[in-house]
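Participant: my questions are about this predicted structure, shown below with the sequence.
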Amino acid sequence: MRTATEDALRTAGLDPVDVTRIVQTALEEDLGPDRIDVTSVATVPAEQVDTVDVVAREDGVLAGLAVAAAVFELADEASPARTVEVRLHARDGDRVARGDVLATVTGPTRTLLTAERTALNLLTRMSGVATHARAWADALAGSKTMVLDTRKTTPGLRVLEKYAVRAGGGTNKRMGLYDVAMIKDNHKLAAGGISPAYRRVREAFPEVPIQVEVTTVAEAVEAVEAGAKFLLCDNMTATLLAEVVKVVGDRAELEATGGLTLDVAAEYAATGVDYLSVGALTHSSPILDIALDLRPADTGR
């Protein structure tokens, strides 16, 4: 991909190597082992050049524009001319409206049509996540509470979906099983309780942050006394959560999770909890409708 796109990805906190891997996998899925778009090759002369506009079909929050640019540029690697030019007219995190032109791409028509679906699949998915995250951020505005994502992501797309959460005003939690230890109910059962589970993790991985899942006030107290600085309050009512917040005080950060919806966001934020984690940000966000419009021949070349 071109340097400008690589720079845009790095600015967004995305590794161009990761994005290249994801995009190449997606293109291979569409093009098969021979990397060919049989329809475009059959209907469009190899020398034809056109311009397309990337256009919002509904209001929402944008995420993934540089990723879409990378799709067009990497698809163009197979073109001898390698002349695709991408011009971005918006930025990730922007609120966009139906009809807004988000980007313009000029290049071999075959390349544009070949890259279209892959670019839109990633862009609409990421923008849908960002739009959902912004709704939560707006619902929590004015409180100390922030919305967190989870590991309930599309396999292979975690880095992109978590980036989209950030673009929408949300906050990332752990990336995987390696960067934060999460002691859940099954770990507690296997280890014989909260305290021994916490002790074993701390001894095995002294530098790794630890979070403990709790469901009662008593468990929250035990976890804090064991040394935990981050508690996951699972499936608690707002009333019970408020009690945990009061008892724990500033001894640990608190995260509420479990079936949370936008209509109860303010109620839970009022408890003073630090975070609300919402798996639906990444597992249930609808896409944001975005399309690719080929300009008429007399204006597009």
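Facilitator: That came through fine.

Participant: please make it C-alpha for all contacts and neighbour counts, starting now.
Facilitator: OK.

Participant: could you pull out the helices for the stretch 51-200 of the chain?
Facilitator: In the stretch 51-200 of the chain, the helices defined using DSSP state H, counting those that start in this stretch lie at 65-75, 109-140, 158-167, 185-191, 194-204.

Participant: what's the closest of these to residue 49?
Facilitator: For the helices of the stretch 51-200 of the chain, proximity to residue 49 was assessed by CA to CA; helix 109-140 is nearest, at 5.1 Å.

Participant: just want the angle from the closest one to helix 65-75.
Facilitator: Interaxial angle, helix 109-140 versus helix 65-75 (axes from the mean of the first three to the mean of the last three CA atoms, to 10 degrees): 160 degrees.

Participant: mind putting the helices of the stretch 51-200 of the chain into a markdown table with mean neighbour count?
Facilitator: Below are the helices of the stretch 51-200 of the chain laid out as a markdown table (neighbours: other CA atoms under 10 Å):
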| stretch | mean neighbour count |
| --- | --- |
| helix 65-75 | 26 |
| helix 109-140 | 24 |
| helix 158-167 | 25 |
| helix 185-191 | 14 |
| helix 194-204 | 16 |
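
Participant: so which of those is nearest residue 27?
Facilitator: Judging the helices of the stretch 51-200 of the chain by CA to CA, what sits closest to residue 27 is helix 109-140, at 6.5 Å.

Participant: mind putting the helices of the stretch 51-200 of the chain in TSV, distance to residue 213 included?
Facilitator: TSV is the format used below for the helices of the stretch 51-200 of the chain (distance: least, CA to CA, whole Å):
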stretch	distance to residue 213
helix 65-75	35
helix 109-140	23
helix 158-167	22
helix 185-191	7
helix 194-204	9
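
Participant: out of those, which comes closest to residue 52?
Facilitator: That would be helix 109-140 among the helices of the stretch 51-200 of the chain, by CA to CA, at 7.6 Å.

Participant: shouldn't residue 275 be in contact with residue 254?
Facilitator: Yes: between residue 275 and residue 254 there is a contact under CA atoms under 8 Å: 6.5 Å.

Participant: right, and the helix or strand after the helix or strand residue 241 falls within?
Facilitator: Using DSSP states H and E, residue 241 falls within helix 238-248. Under the assignment DSSP H and E, the closest C-terminal helix or strand after helix 238-248 is strand 253-257.

Participant: show me what that following strand is packed against.
Facilitator: Judged by 3 or more CA pairs under 8 Å, 6 or more residues apart in numbering; DSSP states H and E, strand 253-257 is in contact with strand 230-234, strand 275-277.

Participant: structure B:
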Amino acid sequence: MCLSEFTSQKLPLLVKGGASSSFMVVAGHEDICRYFTKESESVVVSVEYCLAPENRFPAQLNDCLAATTHFLETAEDYGVDSGRVIVAGDSAGGQLAALVCQSLVSRPELAKVCAQILIYPGLQAVDFNLPSYQQNRAVPILFRKRAAFYTLQYMNGDASFLEEVLEGYHVPEYRKQQYRKWLCADKIPIQFKARGYKPPVPVSCVNEVYEAVKGLSVPDGSPLLVEDAVLRQLPKTCLVTCEYDVLRDDGLLYKKRLEDNKVPVTWYHIANGFHGILSFFDKGWLTFPSGKKGMDNIVSFIKSL
């Protein structure tokens, strides 16, 4: 997966029960959006937000928030119910979908989002040594080093201090202590450590690294690190994870946080899946049955709302 693909994951807005299907989709996700529209009888709007590294975070979030807010305010113009809007995204788009839903908590004048669908989302940039990062460090299509590289490009505009970030030199001790209750390998079920996990050797923060990339260790861009007061106001959630994905544990940890805050979570884990597998649900000889099953599980969730 090249940089442009990772940083351009689109944020679909799925509107349940629209009178007809309409599309504002981007080529990379058109097949997925069309499938969701047809199978769930929903309107799908796909947001083409600005890309990194030319545009740094939060430019992408601002684009998605603007599009979502506009749609919620004008839903009737499209013949849909503003109270039936679902925010969804995969990979980097999953992070943006989660951040959009968190941001909308403070917008009571808007219709409340009906649900969020987070498909193998990246939800934190503090710990690149969780079990899934270790186990799947060399599994295509998203390697561990590539994930950190893309994150730095996305958040910082360049990949300086890549090796230092991988080892954890960018996180101050007080931040580690603050996040330990949410972001810790101990919070991950034991079965997901069966393929081997070695707790990393603790390292001390290097101030130069922290100052250069401090946006990585604050909650603004990491949905997993937001306070409970925000989480408990989030809508029903569909969360998809894949066993052979460095981002698997981000999803597992967020699932636990949502459930701890009484947010209903429907979880689909693709036991033999890899990052991006849903994009291969209908690719001829490159089709993966697990990708198709994952798509159908999401459709079932949409129909259940």
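Facilitator: Great, that's in hand. Predicted model only: the values in this text are computed from it and were never measured.

Participant: got a TM-score for the pair?
Facilitator: For this chain pair, the superposition-based TM-score is 0.29 by TM-score structural alignment, normalised by the length of structure 1; 136 aligned residues with a CA RMSD of 5.7 Å.

Participant: and the helix holding residue 241 of structure 1, what's buried?
Facilitator: Along helix 238-248 of structure 1, these residues count as buried under the neighbour rule (16 or more other CA atoms under 10 Å): 238, 240, 241, 242, 244, 245, 248.

Participant: next: stretch 291-302 of structure 2.
Facilitator: Buried residues in stretch 291-302 of structure 2 (16+ other CA under 10 Å): 291, 292, 294, 295, 296, 297, 298, 299, 301, 302.

Participant: from these, which two are the most distant?
Facilitator: Farthest apart among these by CA to CA are 291 and 302. That separation is 16.9 Å.

Participant: and stretch 210-230 of structure 1, how far apart are its ends?
Facilitator: 7 Å (CA to CA, to the nearest Å).

Participant: okay, and residue 218 of structure 1 sits in which element?
Facilitator: helix 217-226.

Participant: name the SS class of residue 242 of structure 2, please.
Facilitator: Here residue 242 of structure 2 is recorded as strand under DSSP: H, G, I helix; E, B strand; the rest coil.

Participant: that one against residue 267, yeah?
Facilitator: No: counting by CA under 8 Å, residue 242 of structure 2 stays clear of residue 267, with 10.9 Å between them.

Participant: need the helices and strands packed on strand 253-257 of structure 1 in a markdown table (columns: mean neighbour count and distance to residue 87 of structure 1).
Facilitator: As requested, these are exported to a markdown table (neighbours: other CA atoms under 10 Å; distance: least, CA to CA, whole Å):
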| stretch | mean neighbour count | distance to residue 87 of structure 1 |
| --- | --- | --- |
| strand 230-234 | 23 | 43 |
| strand 275-277 | 24 | 36 |
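
Participant: adding distance to residue 163 of structure 1, write those out as TSV.
Facilitator: Formatted as TSV, those follow (distance: least, CA to CA, whole Å):
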stretch	distance to residue 163 of structure 1
strand 230-234	22
strand 275-277	16
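
Participant: nearest to residue 119 of structure 1, out of those strands?
Facilitator: For those, the distance to residue 119 of structure 1 is smallest for strand 275-277, at 28.7 Å, taking CA to CA.

Participant: by contact count, what packs against that closest one?
Facilitator: By 3+ CA pairs under 8 Å, 6+ apart, strand 275-277 of structure 1 packs against strand 146-148, strand 253-257.

Participant: which of these sits closest to residue 18 of structure 1?
Facilitator: In terms of CA to CA, the element of these nearest to residue 18 of structure 1 is strand 146-148, at 22.4 Å.

Participant: hang on, the earlier thing: which one of the helices of the stretch 51-200 of structure 1 lies nearest to residue 39 of structure 1?
Facilitator: Among the helices of the stretch 51-200 of structure 1, helix 109-140 comes nearest to residue 39 of structure 1, with 9.1 Å by CA to CA.

Participant: would you say residue 271 of structure 2 is within a strand?
Facilitator: Yes: membership of residue 271 of structure 2 in a strand is supported by three-state DSSP.

Participant: surely it and residue 243 touch.
Facilitator: Yes: Residue 271 of structure 2 is in contact with residue 243 according to CA under 8 Å; the separation is 5.1 Å.

Participant: which of the two has more residues huddled nearby?
Facilitator: residue 243 (19 against 11; other CA atoms under 10 Å).

Participant: check contacts around that one.
Facilitator: 132, 269, 270, 271, 272, 273, 274 (CA atoms under 8 Å, 6 or more residues apart in numbering).

Participant: tally of neighbours for the residue nearest to the third one when sequence neighbours are not counted?
Facilitator: Think residue 270 of structure 2. Among residues not flanking residue 270 of structure 2 along the chain, residue 242 sits closest, at 4.8 Å (CA to CA, 6 or more residues apart in numbering). By other CA under 10 Å, the residues close to residue 242 of structure 2 number 24.

Participant: which stretches of the stretch 1-150 of structure 2 form strands?
Facilitator: Applying DSSP state E, counting those that start in this stretch to the stretch 1-150 of structure 2 gives strands spanning 11-16, 23-24, 42-47, 85-90, 115-119.

Participant: can you redo those strands as JSON lines with mean neighbour count and distance to residue 207 of structure 2?
Facilitator: Output for the strands of the stretch 1-150 of structure 2, formatted as JSON lines (neighbours: other CA under 10 Å; distance: least, CA to CA, whole Å):
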{"stretch": "strand 11-16", "mean neighbour count": "27", "distance to residue 207 of structure 2": "35"}
{"stretch": "strand 23-24", "mean neighbour count": "14", "distance to residue 207 of structure 2": "44"}
{"stretch": "strand 42-47", "mean neighbour count": "26", "distance to residue 207 of structure 2": "37"}
{"stretch": "strand 85-90", "mean neighbour count": "26", "distance to residue 207 of structure 2": "33"}
{"stretch": "strand 115-119", "mean neighbour count": "27", "distance to residue 207 of structure 2": "34"}
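
Participant: to residue 256 of structure 2, which of those lies closest?
Facilitator: strand 115-119 (14.0 Å).

Participant: which other helices and strands does that closest one contact?
Facilitator: The contact analysis (3+ CA pairs under 8 Å, 6+ apart) places strand 115-119 of structure 2 against strand 85-90, helix 92-104, strand 236-244.

Participant: which positions within the second one qualify as buried?
Facilitator: By neighbour count with 16+ other CA under 10 Å, helix 92-104 of structure 2 contains the buried residues 92, 93, 94, 95, 96, 97, 98, 99, 100, 101, 102, 104.

Participant: pick the one among those closest to residue 11 of structure 2.
Facilitator: Each of those was scored against residue 11 of structure 2 by CA to CA, and residue 93 proved nearest at 5.3 Å.

Participant: my guess is that closest one contacts residue 11. True?
Facilitator: Yes: shown here, residue 93 of structure 2 and residue 11 form a contact pair, counting by CA under 8 Å, at 5.3 Å.

Participant: lovely, talk soon.
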